[in-house]
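In: need coordinates for the following:
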Amino acid sequence: MPHARIIAARHWVLACNLTLFAIGAAAPASHAAPCMFAELGEGRVSDIVDARSFRLSDGREVRLAGLEAPPDEYLTAAVEALGTLLRDRDIVLRGDDDAPDRYGRQRAFAFLTGGDQPVQIGLLKAGAVLRGIDLADRDCAASLGLAEDEARTARRGLWNIRTVIKNAESPDDILARAGLFTVVEGKVLSVRQTGTTTYLNFARSWTRGFAVIIPKRMMAVLEGAGINVKSLANRQVRVRGWIEAQAGPRLELTQAAQIEILSGSDR
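Out: Got it, this is the predicted structure:
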């Protein structure tokens, strides 16, 4: 890991902590907040497990819904940010399902007791983590997107490091993220259909360049979200998801929340 990146990642820990302190200390808003799902229980945070998970004093492990961890070089800072916000604090858990995931964690939104804003919003506004794609509720997903947009515009936290978003014109750089959640931006050069699959190609060489895979089942989903796939050629987009290593780097769309049109949108 380059020494300069270590210094940069550590440098913004203080900025994150100050932002999170301000958010945590703020008085609850008077209007109804998004992501206010059914209550799933409450507890006191005893340990921070990783950048998006923590353990309650009764032994339950909670995985924060709607978030993904930042690149490896920023993980330590992200864990510290989560600890600043939640360690030794009383919280209320909310969600649409309290069934544990395959790792035994409860997936939920966490609210500081007495607050009506999920801690996910605070972490995203501080630039400590990335917005995930695991939310079906559009209003809730939109609120997380706005929080991330705010941090990116202000260049807070990890958004102060320009290499967080990968350039679609640098396939080798994207391939290095194979198997990892990654954000990529670039211009769609062509939209091609092969059989039941549609491809957004970001390079002339479709075998080596970066491409987004859109299964047939996703076409109606994207249209329902106001995205005309065939019109994406020559438009600048931002996509996020897990990178697959095939002939070139690939990213499959499974939800509309994975793609944002940055220019020339007719949405």
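In: every contact and neighbour count from this point should use C-alpha atoms.
Out: Fine.
In: all helices in this structure, in order from the N-terminus.
Out: Remark: helices of the chain, listed N- to C-terminal, are 3-25, 75-86, 119-125, 138-154, 171-175, 216-224; assignment by DSSP state H.
In: just give me the longest strand of the protein.
Out: When the chain is scanned for its longest strand (criterion: DSSP state E), the result is strand 38-50.
In: now it: buried residues?
Out: Of the residues in strand 38-50, 39, 40, 42, 43, 44, 45, 46, 47, 48, 50 count as buried by neighbour count, 16 or more other C-alpha atoms under 10 Å.
In: now do that strand against helix 75-86, angle only.
Out: 140 degrees (axes from the mean of the first three to the mean of the last three C-alpha atoms, to 10 degrees).
In: for strand 38-50, name the packing helices and strands.
Out: Packed against strand 38-50 by the contact rule (3 or more C-alpha pairs under 8 Å, 6 or more residues apart in numbering; DSSP states H and E) you find strand 53-56, helix 75-86, strand 90-95.
In: can you list these in JSON lines and add distance to residue 35 and mean neighbour count?
Out: Supplementary listing: the helices and strands packed on strand 38-50 in JSON lines, determined by distance: least, C-alpha to C-alpha, whole Å; neighbours: other C-alpha atoms under 10 Å:
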{"stretch": "strand 53-56", "distance to residue 35": "18", "mean neighbour count": "21"}
{"stretch": "helix 75-86", "distance to residue 35": "18", "mean neighbour count": "22"}
{"stretch": "strand 90-95", "distance to residue 35": "8", "mean neighbour count": "20"}
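In: pick the most buried one from the helices of the chain.
Out: Here the criterion is mean neighbour count by mean count of other C-alpha atoms under 10 Å, and of the helices of the chain the winner is helix 119-125, at a mean of 26.
In: ok now it, how far from the chain's centre?
Out: Taking C-alpha atoms, centre = their mean, to the nearest Å, one finds helix 119-125 lying 11 Å from the centre of the chain it belongs to.
In: which residue lies farthest from the center of the chain?
Out: Farthest-out residue of the chain from its mean C-alpha position, per C-alpha atoms, centre = their mean: residue 195, at 30.7 Å.
In: which residues are in contact with the closest residue to residue 223 other than its chain neighbours?
Out: Nearest-residue entry for residue 223: residue 229, 7.6 Å, with adjacent residues in sequence omitted and distances by C-alpha to C-alpha, 6 or more residues apart in numbering. If a contact means C-alpha atoms under 8 Å, 6 or more residues apart in numbering, then residue 229 has 191, 219, 222, 223 as its contacts.
In: also this sequence, please, to line up against the first:
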Amino acid sequence: MVRSLFYGFAALFAILAGPVLAQDRVAGERGEVVDVTASGGLIVVTDGGERLNVRIAGIRQPDEGEPLHAEANDALRRLAAGQDVALSYEGELRRDRYERAVAFVAFPGGRDLATSLVTEGWAMVYTTPEARSGAANLLALEQAARDAGLGLWADPAYGVRSADPNTLALYLDSVQIVEGRVISVGETRDRIYLNFGFDYRSDFTVSIAVGDTDGFLDAGIDLADMQDRIVRVRGWLHRRNGPMIVIDHPERLEIVGP
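Out: Below is the predicted model:
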């Protein structure tokens, strides 16, 4: 790509306040996408010549072996391969344990890669504590894509699951989106539990560390007031007594009904 395209990035960054981008994102490396990875990432050669493995912040695409992996990877390649990009970061985390850059990715003019993938239905919103800005907009785009049956959402493998523990038992040890009514809220010294049935030993439960509750309150979510609310939660579904998802920040919990 012609390097003059980066004048567009300079103009974009000049509009935003100083070195800090919209929603407290900090400007990072710039470069060209020379390849995409099978895990839904990018290989970016930076202006400084570094070959950088990038994990796109705020979303998740199918892993190898999961349904529609090839189609989602093709969409990523179509959108990103050969493009000049600007990376930005939220918070302190710049690299994950695999030394991948955990970054938001923008094209010249400011178009956001995660937004494009979610809009087309080829990515699920999947925030982390250090990469969650813009989640509300992405969740709305995901819902529109799901309603239209676009991309991943055309396959039942990516459906929103009911909180029925017998159904969820089929999907243990995978990332899932689960929706249901909170029957009760329990608390121990260390954790808050949202119970979706009358027997915590077998029913679906959402677990939150007490130390994370302030973040939910800051987002206007009082976990103690969740009884009888219909909520949607996303995360790694595992077995602890019954099926359980552990969450640690409010963007993983949507209140969808009274």
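In: wait, which of the contacts of residue 229 of structure 1 is closest to residue 134 of structure 1?
Out: Comparing these against residue 134 of structure 1 with C-alpha to C-alpha places residue 222 closest, at 15.8 Å.
In: mind checking what the closest one lines up with in structure 2?
Out: Using TM-score structural alignment as the criterion, the counterpart of residue 222 of structure 1 in structure 2 is residue 216.
In: so its match makes contact with residue 253?
Out: No - the pair formed by residue 216 of structure 2 and residue 253 falls short of the contact definition of C-alpha atoms under 8 Å, at 9.2 Å.
In: make TSV out of the buried residues of strand 38-50 of structure 1 and add distance to residue 69 of structure 1.
Out: Converted to TSV, the buried residues of strand 38-50 of structure 1 look like this (distance: C-alpha to C-alpha, whole Å):
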residue	distance to residue 69 of structure 1
39	25
40	24
42	24
43	23
44	23
45	19
46	20
47	17
48	14
50	9
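In: returning to what we had before: so which of the helices of structure 1 comes closest to residue 101 of structure 1?
Out: Within these, the stretch nearest residue 101 of structure 1 is helix 119-125; the backing value is 18.7 Å (C-alpha to C-alpha).
In: what range in structure 2 does the closest one sit on?
Out: Here helix 119-125 of structure 1 aligns to structure 2 at residues 113-119, judged by TM-score structural alignment.
In: that stretch against structure 1, how far on average?
Out: Aligned to structure 1 and superposed, stretch 113-119 of structure 2 gives a mean residue distance of 0.5 Å (mean C-alpha distance after the TM-score superposition for structure 1).
In: for that stretch, which outside residues touch it?
Out: Looking at what lies outside stretch 113-119 of structure 2 - C-alpha under 8 Å, 6+ apart - the contacts are 56-59, 75-76, 79-80, 104-107, 123-125, 138, 141-142, 144-145.
In: one more: stretch 7-16 of structure 2?
Out: With C-alpha under 8 Å, 6+ apart as the contact definition, stretch 7-16 of structure 2 has outside contacts at 19, 21, 22, 86, 107, 108, 109, 110.
In: check contacts around the last one.
Out: Just to be clear, that refers to residue 110 of structure 2. The contact partners of residue 110 of structure 2, taken as C-alpha under 8 Å, 6+ apart, are 9, 12.
In: how close does it get to residue 76 of structure 2?
Out: In this structure, residue 110 of structure 2 and residue 76 of structure 2 are separated by 17 Å, where distance is defined by C-alpha to C-alpha, to the nearest Å.
In: and for the third one?
Out: In this view, residue 22 of structure 2 and residue 76 of structure 2 are 24 Å apart by C-alpha to C-alpha.
In: one more: residue 204 of structure 2?
Out: Going from residue 204 of structure 2 to residue 76 of structure 2 by C-alpha to C-alpha gives 34 Å.
In: could you do residue 223 of structure 2 as well?
Out: As defined by C-alpha to C-alpha, residue 223 of structure 2 lies at a distance of 36 Å from residue 76 of structure 2.
In: what's the answer for residue 187 of structure 2, then?
Out: With distances defined as C-alpha to C-alpha, the gap from residue 187 of structure 2 to residue 76 of structure 2 amounts to 42 Å.
In: likewise for residue 245 of structure 2?
Out: Using C-alpha to C-alpha, one gets 28 Å for the distance from residue 245 of structure 2 to residue 76 of structure 2.
In: also residue 156 of structure 2?
Out: Following C-alpha to C-alpha, the distance that separates residue 156 of structure 2 from residue 76 of structure 2 is 21 Å.
In: who touches the equivalent of residue 81 of structure 1 over in structure 2 in this structure?
Out: Matched across to structure 2, residue 81 of structure 1 falls on residue 75, judged by TM-score structural alignment. If you count contacts by C-alpha under 8 Å, 6+ apart, residue 75 of structure 2 has them with 117, 122.
In: ditto for residue 174 of structure 1
Out: Per C-alpha under 8 Å, 6+ apart, neighbours of residue 174 of structure 1: 166, 167, 168, 210, 243, 249.
In: what number of residues lie near the third one?
Out: Other residues within reach of residue 168 of structure 1, judged by other C-alpha atoms under 10 Å, total 25.
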